[in-house]
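Colleague: Sequence and predicted structure are below.
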Amino acid sequence: MLGLLFLLLPSVSTLSQELTTCIFRIAHQYFTPGRPLLVSLSSTAKNINNMLQILHSESNWPFLIKSFGSETVYNDYDDIAKHFSYIIFVQTLQEDDDVIEIMGEQIEEIELSDCWNPRAKFLIVIAGPLSQEREELAQDVAEELWRTYKIVEVVILIPELGEESEAYGDEEQNEVDVDGEQNEVDDNDDNEDQGNYEDDDEQKFTYANDDKNIIAFELYAWIPYQSSEICAEVNIFLIDKWIAAEGNFETLTNLYPSKIPHFFNGCPIVVSPMEAPPIYVMAVNYTDENGVVHYDYTGYEPALMKAILTLMNFTIVYNHIPMEDAYNTRVQSLFDLRSGRMDVVMGCIPLHPIVGSMNDYTDVIYGDDVLWLVPCGKPNPRMQQVGKIFSVSLWCAVISVIIVSAIIMWQITKHSVGESPGYKSIPICLVNLWAVTLGVGVTEQPRTARQRTVFLFLVWYSFAINLLFQTYFTSILVDPGISAQIETRDELYSSDLIYEYKGGLDTYISNAYPEYYNEITLPRRECNYKDTCVVEYYKRDDMTTISTVLFTECFLLLALPSDSDAPHFCIVEETITTILFPMYLTKGSPLVKAY
């Protein structure tokens, strides 16, 4: 069975048969079988043994029983499946007991679990003497659940007692001893449970929960965003009623209808964009005749956000936050989001486990690689590159061939009859052979067969050398190439460059990846520009910095004149990390499903 049932459980006895039947019907009809169901009891709760027995007999949810307030018992295996359903019992002993406070204590403990799921289905069962009207109490409970936890999928169950039981203050009639004289003690309770009840024999309950006193169980719910007038305002209503005498629901209405619409009727949504020039900036800032300041933003994220929220028929209300320190401003905005002051926060805020545990987030909008920007290689001097066409040994070989050939031809001429006099001295032979090497005419053609053989050999040799030389020479004239640049992190750390940093990204790397950050051995210096070091990087070649690809490209495109060449920057091949950027929403926000 995939489900797991956590019970925050004190000593208990039996529960009203009608209430048990009602809860079972709701759980059986609306709670997902095989998915985690959590049952929470207040410290004063009692009388649930028969309900647990019925739920257990259905075999839809296995049980892990735990006393409320005690240390959590964790599983030996890794089970982080989100809870799909909650049954929360809130029981009062006296009329002046605060239902909201009792419920809040229970949910605060549940919220500490990694399995906490505010978008699950909640059934709040309230019992005991009440100082408020049922509908008024249900309204307060729903408002608290929405304001603090953003819980929408909730049904609040409150017993409706007969006229004889409305007077909760009649202690002589309603007072019940906990030591076993109340209603009926479960026959299966062992001696230890009986002893616990006897120890508490001075505690009295001042409400009657017998089936004969309950005529119905009222079920309250609310649905947000039904109209532009209501929007997210909590307006509780009686969705159905369990009739005790009939053992059935009055109208058989769906208790958990789909509550988050696809269109939100123009309801306002408060968005706090964090400016991140040049990816997006505040484009409009004006004050209308009523003194209200209006803002608008342009850029990739705002355009996508506007498209989504416009499609969902939201009215966007911007909560402008002045940018001081990029990192700290974003951190503070996320805390403000958690407190419910706004609905959406966006603006180059990375997806991070710590941030994700505080707030909910949408799907990733885009990702950006974080890289080292290093100086690009400079163009090589052309004459220097020409000298490097052939190695020194090859140049020596060419010269040696010319000299040796000149000596051979001089000797052939010296011992031959009828040879041209132009080859009778070594200097003249060298001049002619140099002319052959350069591909120009000689002073005289050789006449003898042996002389012509040597001459022809040198012609073909010079042709091959010239062909190679001219090919490389032409390439160098067109593109002499660039000097070697830094390509690896080891080369970077062994260089004499200065690491220049600025605010946000450097702080993010140091906090998110401390081991990597501590390995940086380069001397550090804060750059002068307000928000980025890209300006210094583009002007100087003695520094390096960390930046993201998209930010650097956008910044250079905006910073350079429109008629300039496309911006070019050089990077270390190793990527530090890839930052994923979502939009953040209030923890538990039902809008996550809509996104």
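Modeller: Good, I have the coordinates. Numbers count the residues shown, from 1 in each chain.
Colleague: CA only for contacts and neighbour counts going forward, please
Modeller: Noted.
Colleague: Which residue ranges of the stretch 301-450 of the chain form strands?
Modeller: Secondary structure of the stretch 301-450 of the chain (DSSP state E, counting those that start in this stretch): strands at 315-318, 344-346, 360-361, 366-374.
Colleague: wait, which of these is closest to residue 99?
Modeller: Taking CA to CA, strand 360-361 is the member of those nearest to residue 99, at 28.0 Å.
Colleague: helices or strands next to that closest one in the packing?
Modeller: strand 584-585 (3 or more CA pairs under 8 Å, 6 or more residues apart in numbering; DSSP states H and E).
Colleague: Could you list every helix and strand that the strand it packs on packs against?
Modeller: Using 3+ CA pairs under 8 Å, 6+ apart, strand 584-585 sits against strand 344-346, strand 360-361.
Colleague: Please tabulate the ones you listed in CSV, including the columns mean neighbour count.
Modeller: Below are the helices and strands packed on strand 584-585 laid out as CSV (neighbours: other CA atoms under 10 Å):
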stretch, mean neighbour count
strand 344-346, 24
strand 360-361, 23
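Colleague: try it against this one:
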Amino acid sequence: MVLFKSYSNMPCYEFQMASLPVKKFLHLVLIGMLIVIGPARGRVLLTEEQNHMALCVEAIAQKYFSDGRSLLFSVPRDVREVTGRPRVQLSYGDDLDLVNSVLQKINENMSCPVQFPSDAEVTMTAETNYNYIIFIWREQEHENVIDCLRRQLDTLSDSEIQQWNPRGRFVVVVTDHNSGTPRSLAHEIYETMWEEHSIFDNVVIISNSERNHLQKQMRNLSSEGAIFDLFSGFPYQRGNCGKVNEVTLMDQCIVQSNVTFPSRANLFPPKIPKDFQNCVIRVATIGIEPFVILNKNHTRKDGTTEYDVRGFSVEFFLLSARKMNMTVVFLPPVLEITFQGGWTVMENLVGGSAEVIVGLVPMLPIIITPDSEPSIPYIHGTIKWLVPCPQAMPRVEKIITMFDASVWLAITLCFVLTSVVFWCLASISDSLAMKESNTLQTITSCMYSTWAIFVGISVTEMPKTWKTRVFFVFYVCYCFAINTVFQAFFVSYLVEPGYEDRIETFDELVESNVSYGFNSAMETGILTTDYTEQIKLFASRRIDCSDMENCIKRILQDHDIATIAVPTYAKYVANKFGTEGKTDAPCTLDENLIDGSIVVLLRRGSPILNQLNKFIRLSQEGGLVDRYWAELNSDALLKRIPESDKDGSTGYFVFSVSHTGPAFALLLCGHALSLLVCLAECVYRRIKQRWSKENTGRRRSSNLQ
């Protein structure tokens, strides 16, 4: 295609002067040149050293890279188009010819998809890369290959967020090594990849031109052969604790008639030990009790502060660190759930002050950044609305509401009508010369007798006529039925008056008079869900709930707010503060807001991730999670001071005379009213007698006159 372009730049008049057969002849010549040059590309255009290096890279890829998994190539930016694919140029001796040759050999001999950084779209379902081949050379005369390597690694880590895998296998091919000895350059390359991107499983292929002649003589190789050194490092070898002091010559790649590795050593051996030999790991913690508990802190001799941190979330990491023989150093813990606290621990992780974040770290997209990666979840929970539980109704109020208003109205109407019927029957019997009882002669005495029957007291005198007696029997049966039902409910409500209606749905919560206790960190996590519109319904009823423990305590005791939290944590708070009874347990809405998990957050590429996941999984399978949580709740129950012991009240009581106080109070009011009526009648009688005597005296005096 380049040749066509060069001919297309010729002046037009030259083509016009040529005849038609000459034009056809030129086209045939050009096509023949392309046919000859095309197959020769990668063999003829490569130098001898480049051709041998391509064979060496191909042999390593075939031996250590799995078929079927994607292989990502990375080259310097000066040979990349806008789309990210290498330019195909016909330039003799160019390093890109080496890349094209390796691509050709891998495509012919391996079954794996080959990608370049911008070819793979970043999606949530993207496959994680496990194999990398990075070519580095000086892009400009004044710079070194380390700058080229840094740019490529930064590009990979930024553009391949979902696919970037620092724990994959890396092969770094150095085609330009004019700066320093091969061993020192390999050490600088490995140190750069380890310290800046936590890449530990890599091999550096580099040619040692100065030693090649001597090596060939020692190994009886022909002048056409080549030897390449294969270097790698071990960050935790001999107690280095992550410091790479030197690189190791793993093997050599000898290319002659074929490719051989004389030492036959594994180029990618396990480099992360099971025993870290007391290497220090810095841990940042965030959370509230019981997840993160600060037991004590003291000052060391050098002036630094040592923190003793425990808790439900910390114990699992301490157990794993103990099994890996690592020394844990805690940074100042953040004992609150706030946005500022979360920002502080994330700065510690990204800035390198901490290597791990332990505590209440939810597995949310806003938490998992390109610079971090989570462990497997060790706590699974559901976030729900915590609402006030229904309270016991006042006993007097419950007795009043024992019957509906219509029932009380019917009883009152029956009482009045029965009194009237007794009075009417007594009046009819008197007109028929059948003398009825004196207690039924007046309407007041009829009402008195009717009330006595209703409350279960005997009347002073039985009715005498058969009609009155029949009605009297029916009324006694009615009162007996009503009294039986009333007494059954009366005793039950005095002992257990019942509870108010429970808040079961979100609409009922909005219509209630409770306020919303918000937490800034919790709301930040909710912003990643579709629940933000419902939170806005509480815009005018918001209370700061940064201290979740006191907030839940307020829900359990004051019953005036609602908040969003994990029900198991609310149960722990209830046990800690000694609230007893099933009505004081945290109540929740049936709807689940977020099904979340708690994880340990590590720096991306952390070498301890796989072992940490292993110990977390073993803890879950062994039941240590449930056991430790049960122990925390048991300790809270044993250490608590029940509120019932402070005020002397208990959940149950013995029914005694004191509980019949309302009845005696009503009886006292009735006697007082009767006494007042009696006094009024006596006064009225005295006044009436005096008034009648005066009238009698006036009549006599007027008769005498």
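Modeller: Received it, and whenever you're ready, just let me know what you need. Quantities reported herein were computed from a predicted structural model and do not represent experimental measurements.
Colleague: where does the TM-score land?
Modeller: Here the TM-score for the pair of chains, by TM-score structural alignment, normalised by the length of the first structure, is 0.76; 532 aligned residues with a CA RMSD of 3.9 Å.
Colleague: how about JSON lines for the helices and strands packed on strand 584-585 of the first structure, with distance to residue 290 of the first structure added?
Modeller: Output for these, formatted as JSON lines (distance: least, CA to CA, whole Å):
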{"stretch": "strand 344-346", "distance to residue 290 of the first structure": "26"}
{"stretch": "strand 360-361", "distance to residue 290 of the first structure": "35"}
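Colleague: Among those, which comes closest to residue 372 of the first structure?
Modeller: With CA to CA as the measure, strand 344-346 is the member of these nearest residue 372 of the first structure (25.3 Å).
Colleague: Show me what residue 324 of the second structure aligns to in the first structure.
Modeller: Structural alignment (TM-score structural alignment) places residue 324 of the second structure against residue 312 in the first structure.
Colleague: what's the distance between its match and residue 263 of the first structure?
Modeller: From residue 312 of the first structure across to residue 263 of the first structure, the span is 5 Å (CA to CA, to the nearest Å).
Colleague: Of the strands of the stretch 301-450 of the first structure, which is nearest residue 459 of the first structure?
Modeller: Across these, closest to residue 459 of the first structure is strand 366-374 (CA to CA), at 48.9 Å.
Colleague: Of the helices and strands packed on strand 584-585 of the first structure, give the one that comes closest to residue 490 of the first structure.
Modeller: The closest of those to residue 490 of the first structure is strand 344-346. By CA to CA, the value is 35.9 Å.
Colleague: Summarise which helices and strands the closest one is packed against.
Modeller: strand 268-273, helix 326-338, strand 584-585.
Colleague: how does it look with 10 Å?
Modeller: strand 268-273, helix 300-311, helix 326-338, strand 360-361, strand 584-585 (3 or more CA pairs under 10 Å, 6 or more residues apart in numbering; DSSP states H and E).
Colleague: still on that earlier bit, got JSON lines for the strands of the stretch 301-450 of the first structure, with distance to residue 284 of the first structure too?
Modeller: Shown next, in JSON lines, are the strands of the stretch 301-450 of the first structure (distance: least, CA to CA, whole Å):
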{"stretch": "strand 315-318", "distance to residue 284 of the first structure": "11"}
{"stretch": "strand 344-346", "distance to residue 284 of the first structure": "18"}
{"stretch": "strand 360-361", "distance to residue 284 of the first structure": "27"}
{"stretch": "strand 366-374", "distance to residue 284 of the first structure": "25"}
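Colleague: Nearest to residue 422 of the first structure among the ones you listed would be which one?
Modeller: So among the strands of the stretch 301-450 of the first structure, strand 366-374 is nearest, using CA to CA, at 60.8 Å.
Colleague: With the second structure overlaid, how far apart is the closest one on average?
Modeller: Aligned to the second structure and superposed, strand 366-374 of the first structure gives a mean residue distance of 4.4 Å (mean CA distance after the TM-score superposition for the first structure).
Colleague: just how off-centre is that strand within its chain?
Modeller: 17 Å (CA atoms, centre = their mean, to the nearest Å).
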